[in-house]
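1. Need a 3D model of the following:
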Amino acid sequence: MKDLLLIFPSPGGGNYINTFPPLGILYLASFLEKEGFSVDVVDCAADPFSARQAAGYKTVGVSLNISNVESGTALLNEINRLYPAVELVVGGPLPTVSPEVFFPLPLKAIFVSEAEESLLAYLRYPGEADNKGYYFRDGSGRWRFNGKRPYIKDLDKLPFPALNKLDIGKYYTPVRRSAPVSALISSRGCPFECGFCCHVLGEEYRARSAENVVDEIEWQVKEIGTREIALYDDNFTLDRGRVMEICLRLLHRKIKVSLQLTNGVRADTLDEELLRTMKSAGVWMIALAPESGSGATLARIHKRFAAREVEKGLSLCRRLGINTWVFFILGFPWEKEADFAATVKAACSTDADMVHFSRFVPLPGTPLYALSCPGIPSQGMRDADLFSASGRSALTARAYRSVYLRHPLRLLRLLRICPFLDIFRLILHAFKTRNVF
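-> As a prediction, the model looks like this:
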C-alpha cells in the first residue's frame, strides 16, 4: 500500500483556459518523498481521474480553492463511498480561511496554510494530539485545532517541486513565447493589505535565495524540458537586489529560458535598470494590476500606489520592448455605474498590450468578504444589478467590448504576443464563457 495520493481537482464551470502545474501539492510531494514516504500526484486539469484510482493508498489529500471546491468535494465523497478505510485530508487556500466549511465531510484532517511540515507530522505521528497546523478529530469525534505551525523561514531547504511527476507538455497558456510552459514561485507571503486578497501564506515576505531560484530554473530547463516559466510570486520584484542577482546569475550561466511575470508586480518597484536587466535575462512579459480606474474604489481596497506609477511602468516596458498585461476587477459591492465607467476608461487609455477583466469574487478570509455576504446590510449592495453574479458577468462583457471591439488596433497588438491559433482559441473561449459576446 502506498502512503499518499495528492489530488488537485479540476476547476468548475469551464471558465479557465490557462493551466499551470499545481505547485502546492508538488512541493508537498517532493518534501515528503525526501522524508521517505511514497507519494503520487494527480492534476485533474491535465489528466482524467476516477475515484477508483484512489484504491491502494493509505491517505488521499485534496487541494481545494474557490474554483475547484465543488468538484473536489464530490470527489472526496465518492472516494469515501468506495473506500471508507482510506484516510481523507484536505488543504489549500479555502480550507485555510474557512476550515469549518469542511467539518461535515468524512475527513481525518484539515490543513491550514503551508503544509509541508504539518503533513509530515500527521503522517509520521498520526496519533499525536499536540501536532500543530491542522484540524483533527479527537476521541469524541469533535474537531480540534492546536494552533498554526510557524511558517518556514528558510525556503531554500525545501526540495524543488516534483514537476517530474507530471507531463508539463499537457499544460497550456495562449500567452507564451515558447513551449512547454511551467511555473515557479520564489517567495511566500505578502506584506500588503489589498482588501480583496487573503494572506494564505502569511503577511511576512519570505524569499528563496537568488542562487536557489536559478538552480531550479536550470533544473527545469535541463531535466524537465521547460522552455518558458511563469513566475507566480505575489511580489517577485519586492526585493530589487535579489531580482538583479537572479537575472545576473541567469546571464552568467547562459540559461536560455523565456520568463513571464503573469501574477502581477507592483509598478512602484520597477525602474529602467531593473527592467533592462530582467529583459536581458529572458523576461518578455510583465503584468501590472491597477485593479480599478475609480479613485474611491482604490481607496476602499487599500491598493496603495498612484495610478501614475502604473503608467510609468508601462511606458518603461514599452520603450524597452517588454510586453505588458494589466488587470482590472469589476463589480465591487459598493460600485456604481460611474465607477465602472472610470475603470473602462482607464483600461481603454492604458498603454498595455493586453487588458484582463476579472469579476469580483468575495473570498473568505478577506476584509471584503463580510461586506459581500448575502444578508449583511451595506450601502453598496443596494445596486443589485452591479453586484449580482449576472450583473458582474454583464459588466465584464461590456468592458471587453469597449477595450477590444471598439479599439481593434489593440487586437492587432495581440498578434505580437499570441500565435494566431491561440487568439482563435481565446475567441472561442470568449463565446463559450460569454465573457465578451
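2. For the rest of this, base every contact and every neighbour count on C-alpha atoms.
-> Will do.
3. now for the strand or helix carrying Glu218, which elements pack on it?
-> Here Glu218, judged by DSSP states H and E, is contained in helix 210-219. When contacts are defined as 3 or more Cα pairs under 8 Å, 6 or more residues apart in numbering; DSSP states H and E, helix 210-219 packs onto helix 240-253.
4. between the helix it packs on and helix 210-219, how many degrees?
-> 40 degrees (axes from the mean of the first three to the mean of the last three Cα atoms, to 10 degrees).
5. next one: the helix or strand that comes right after helix 240-253 to chain centre, how far?
-> The helix or strand immediately downstream of helix 240-253 is strand 258-265, counting by DSSP H and E. Distance, stretch centre to chain centre, for strand 258-265: 12 Å (Cα atoms, centre = their mean, to the nearest Å).
6. other SSEs contacting strand 258-265?
-> So strand 258-265, by 3+ Cα pairs under 8 Å, 6+ apart, packs with strand 228-231, strand 283-291.
7. by contact count, what packs against the longest one?
-> If I follow you right, that is strand 283-291. strand 258-265, helix 307-320, strand 323-330.
8. if we go to 6 Å?
-> strand 258-265, strand 323-330 (3 or more Cα pairs under 6 Å, 6 or more residues apart in numbering; DSSP states H and E).
9. Then the shortest one?
-> Counting contacts by 3+ Cα pairs under 6 Å, 6+ apart, the secondary-structure elements packed against strand 228-231 are strand 181-184, strand 258-265.
10. returning to that earlier point: mean neighbour count and distance to Ser182 for the helices and strands packed on strand 283-291 - can I get that in TSV?
-> Formatted as TSV, the helices and strands packed on strand 283-291 follow (neighbours: other Cα atoms under 10 Å; distance: least, Cα to Cα, whole Å):
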stretch	mean neighbour count	distance to Ser182
strand 258-265	22	10
strand 323-330	22	19
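11. now those strands in a markdown table, with distance to Glu117?
-> Listed next are those as a markdown table, based on distance: least, Cα to Cα, whole Å:
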| stretch | distance to Glu117 |
| --- | --- |
| strand 258-265 | 26 |
| strand 323-330 | 34 |
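12. now for those, which one comes closest to Asp353?
-> strand 323-330 (5.3 Å; Cα to Cα).
13. now the angle from that closest one to strand 258-265?
-> 30 degrees.
14. what's the spacing between strand 323-330 and its chain's center?
-> 15 Å.
15. Proceed likewise with the subsequent sequence, for comparison:
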Amino acid sequence: MKVLFLSPPQKEKAFPSLGIAYLASMLNKNGHDAYIHDGADSSIKEMIRYVGKIAPQVVGITMNTTNRFEALELAKIIKEKFKIPIILGGPHPTLVPGQILKNYIFIDFIVRNEGEYSTLNLINALEKGKDFSKILGISYKKDNEIFHNPPSLPIGNLDKLPFPEWKFFDLKKYAKMPEFTYKEYPHGSIISSRGCPFKCTFCSSNNFWGYKIRFRSAKNVIEEMKMLYNLGIRFIYFNDDNFTSNKKRAIEICNLMIKEGFPEKIGWQCRAEVNIVDEELLSWMKKANCNMIEFGIEDCTEQGIRWFKKSHTISQVKKAFDLCKKYNIKTKSYFIIGGDHETKENIEAKKKYINELDPDITTASILLAYPKTEVFEIGKRKGLWDDDIWLKNLVGDRYHSNAPIYAGPNLSYSEISAASADILYNWMKKKGYYKFSDNIKIAWDMLKKGDFKK
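-> Predicted structure coming up:
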C-alpha cells in the first residue's frame, strides 16, 4: 500500500522527524511503499503539491501541541482534495485522541504512543479491508462512534526496529542549532532509548514513551552511527530524555565509538542528569568526542527543584558543571520561569546563579502547561483553563507557542515573559555575544530559539 508520512511546515527546523522516519522504514521493510515529506522549510501549498505527485492511498501526519493547527489544516485540505484516509500520530493526539476525533471530522484514525507496530497493523488492515477492533494502540471513528482500542505494549526490544528511513530528507534544509552553528557539515539525530522514570511537573514525555526506560544495545547504536556517517552526517544529537541513565551502557557506547575511530570523524551532544554524571563517565565521553551535554536544571533553589519534581540537588549541579569544565565538555543549561514558587527575588537569584554556573549555552523557558502534565492539572483545578483549551488558537499575553502559560500566584504573565528574555540577555551580555561581530549569528539564533517572548 502506498503511504505518505508528513510533518507540518516549520521554518528553521533543526532535525528530520525521526518518528515518521521509523514508521516509513517499518512499512517499507514489510512490503508497503512508504514516502516522507518533512515540513522543514516548506509551505502547506508545497506539501499539497507533493501529495498530488506521490498519489498515496493513505496519509499519516505527525502532530505536537505547538503545531496542532498547522497539522489539522494540512489534514483538512488533503481530505477535501484527495478523499483518502488520514492518520494522526505524535504526542498531542496521543494525549487527547477523543477530543480530536470528535471535533475534526476529517481525521479517521489516531495512532497512540509508539507507532511502529500499530501503524503497520493498521495499514495491513486498510489494505485488506479487515476490521480495526483488534488493533492495539489506535483510536478511530466508525458509524459516528469513537472507539479507543486498548493500548499497545511498549516495544521491549528496540534493536528489532529498522533504522529510520533517511533517504527522503534533504539535509540542507535543516537549520543549524546555535550551539554548533559554526559547523559547516550536516547533522542528524539518534534515539538510543525510550522512556523516562521521572515525574517532572512540566513534562509529558512519560505519558508518551512510558516510565520504564528501554535501551537499544550499544552495538545497535553504533551501527546506526555508521549509517549516518555514510550519509555525510558529521554531528549527532542523541535525542534521549537521558542518554546517561544507564552509566554502563553509556560507557560501552563511548568505548565502541573509540574503537570505530568516530572521535576523529563525528562530534555529538546529549542530555543527561547532573546527579548521574561523574569522573569516570565524563572521561569516557570526552574520549569519544562528546562536544556538549545538556542539563535540565530548571531552578536555583531547593524549593523550586522540589516544585518541578526534579531528582537532583543544588550541590550536584555545581559538581556536574565543574566536572564538565575539567574535561572540556561544553554545557547547556535549561531553566524554567514560572510556577507556584516563582518570585521576582527568585528570578534575580536565577540570573546570578546562571552567571556563576557559567554554562556555554542557556535557556530560560516560560513554563507552559502541556496536556496531561501536572502543571496543566494544577491550572485546571484553579480554573485557569479546561480540556477544551486545545481547540482554541491561543494567542495573547497568557499564551506562548499555542499553549497556556502557568505564571503562578506571585507574578503576572507579562512579568514572566519579560523575565525570560531578561535572563537570556543577561547571560549573553556576560558571554560577550553583544560585543563581537563573529558572535552575532550565535546571539541572534539564541534569541530566536529561546522559549520566551519579548
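16. Indicate which one of the helices and strands packed on strand 228-231 of the first structure is closest to Gly225 of the first structure.
-> Nearest to Gly225 of the first structure, of those and by Cα to Cα, is strand 181-184 at 9.2 Å.
17. For that closest one, give the aligned segment of the second structure as residue numbers.
-> Counting by TM-score structural alignment, strand 181-184 of the first structure falls onto residues 187-190 of the second structure.
18. could I get the helices and strands packed on strand 258-265 of the first structure as JSON lines with distance to Leu363 of the first structure and mean neighbour count?
-> Output for these, formatted as JSON lines (distance: least, Cα to Cα, whole Å; neighbours: other Cα atoms under 10 Å):
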{"stretch": "strand 228-231", "distance to Leu363 of the first structure": "23", "mean neighbour count": "23"}
{"stretch": "strand 283-291", "distance to Leu363 of the first structure": "16", "mean neighbour count": "22"}
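19. Save those strands as CSV, and put in distance to Gly375 of the first structure too.
-> Shown next, in CSV, are these (distance: least, Cα to Cα, whole Å):
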stretch, distance to Gly375 of the first structure
strand 228-231, 39
strand 283-291, 26
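20. Show me the strands in the stretch 301-450 of the second structure, by range?
-> 330-337, 361-366, 399-400, 403-404 (DSSP state E, counting those that start in this stretch).
21. export those strands to a markdown table and tack on distance to Val51 of the second structure?
-> Shown next, in a markdown table, are the strands of the stretch 301-450 of the second structure (distance: least, Cα to Cα, whole Å):
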| stretch | distance to Val51 of the second structure |
| --- | --- |
| strand 330-337 | 38 |
| strand 361-366 | 36 |
| strand 399-400 | 31 |
| strand 403-404 | 29 |
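22. and Lys435 of the second structure, which of those is closest to it?
-> strand 361-366 (16.6 Å).
23. Which strands and helices lie in contact with that closest one?
-> By 3+ Cα pairs under 6 Å, 6+ apart, strand 361-366 of the second structure packs against strand 330-337.
24. Would you mind listing the outside residues contacting the strand it packs on?
-> Under the criterion Cα atoms under 6 Å, 6 or more residues apart in numbering, residues 292-299, 359-367 lie in contact with strand 330-337 of the second structure.
25. about what we covered before: and Thr262 of the first structure, which of the helices and strands packed on strand 258-265 of the first structure is closest to it?
-> Going by Cα to Cα, the one of those nearest Thr262 of the first structure is strand 283-291, 5.1 Å.
26. The closest one vs the second structure, average distance?
-> Aligned to the second structure and superposed, strand 283-291 of the first structure gives a mean residue distance of 0.9 Å (mean Cα distance after the TM-score superposition for the first structure).
27. so that strand matches what in the second structure?
-> With TM-score structural alignment as the criterion, strand 283-291 of the first structure aligns to 290-298.
28. got it, and stretch 29-39 of the first structure?
-> Stretch 29-39 of the first structure covers residues 24-34 of the second structure once aligned (TM-score structural alignment).
29. mind checking how far Glu70 of the second structure is from Lys45 of the second structure?
-> 12 Å (Cα to Cα, to the nearest Å).
30. neighbour count winner among these two?
-> Glu70 (17 against 12; other Cα atoms under 10 Å).
31. in what helix or strand does the more buried one lie?
-> Glu70 of the second structure belongs to helix 68-82, assigned by DSSP H and E.
32. Not counting the helix or strand following that helix itself, show me its contacts.
-> Next in sequence after helix 68-82 of the second structure, counting helices and strands by DSSP H and E, comes strand 86-89. With Cα under 6 Å, 6+ apart as the test, strand 86-89 of the second structure has contacts from Val59, Gly60, Ile61, Thr62, Ile107, Asp108, Phe109, Ile110, Val111.
33. for stretch 124-132 of the first structure, same thing?
-> Contacts of stretch 124-132 of the first structure (Cα under 6 Å, 6+ apart): Asn146, Gly147, Lys148, Arg149.
34. of those residues, closest to His199 of the first structure?
-> For the contacts of stretch 124-132 of the first structure, the nearest to His199 of the first structure is Lys148 (13.7 Å; Cα to Cα).
35. my read is that closest one is in a helix, agree?
-> No - with DSSP: H, G, I helix; E, B strand; the rest coil as the criterion, Lys148 of the first structure is coil rather than part of a helix.
36. Excluding chain neighbours, what is closest to Ser118 of the first structure?
-> Nearest-residue entry for Ser118 of the first structure: Gly133, 5.4 Å, with adjacent residues in sequence omitted and distances by Cα to Cα, 6 or more residues apart in numbering.
37. That neighbour -> the second structure?
-> Counting by TM-score structural alignment, Gly133 of the first structure lines up with Gly137 in the second structure.
38. pretty sure that match contacts Pro151?
-> Yes - using Cα atoms under 6 Å, Gly137 of the second structure is in contact with Pro151, at 4.2 Å.
39. which residue packs closest to Asp159 of the second structure, ignoring adjacent ones?
-> Arg216 (5.6 Å).
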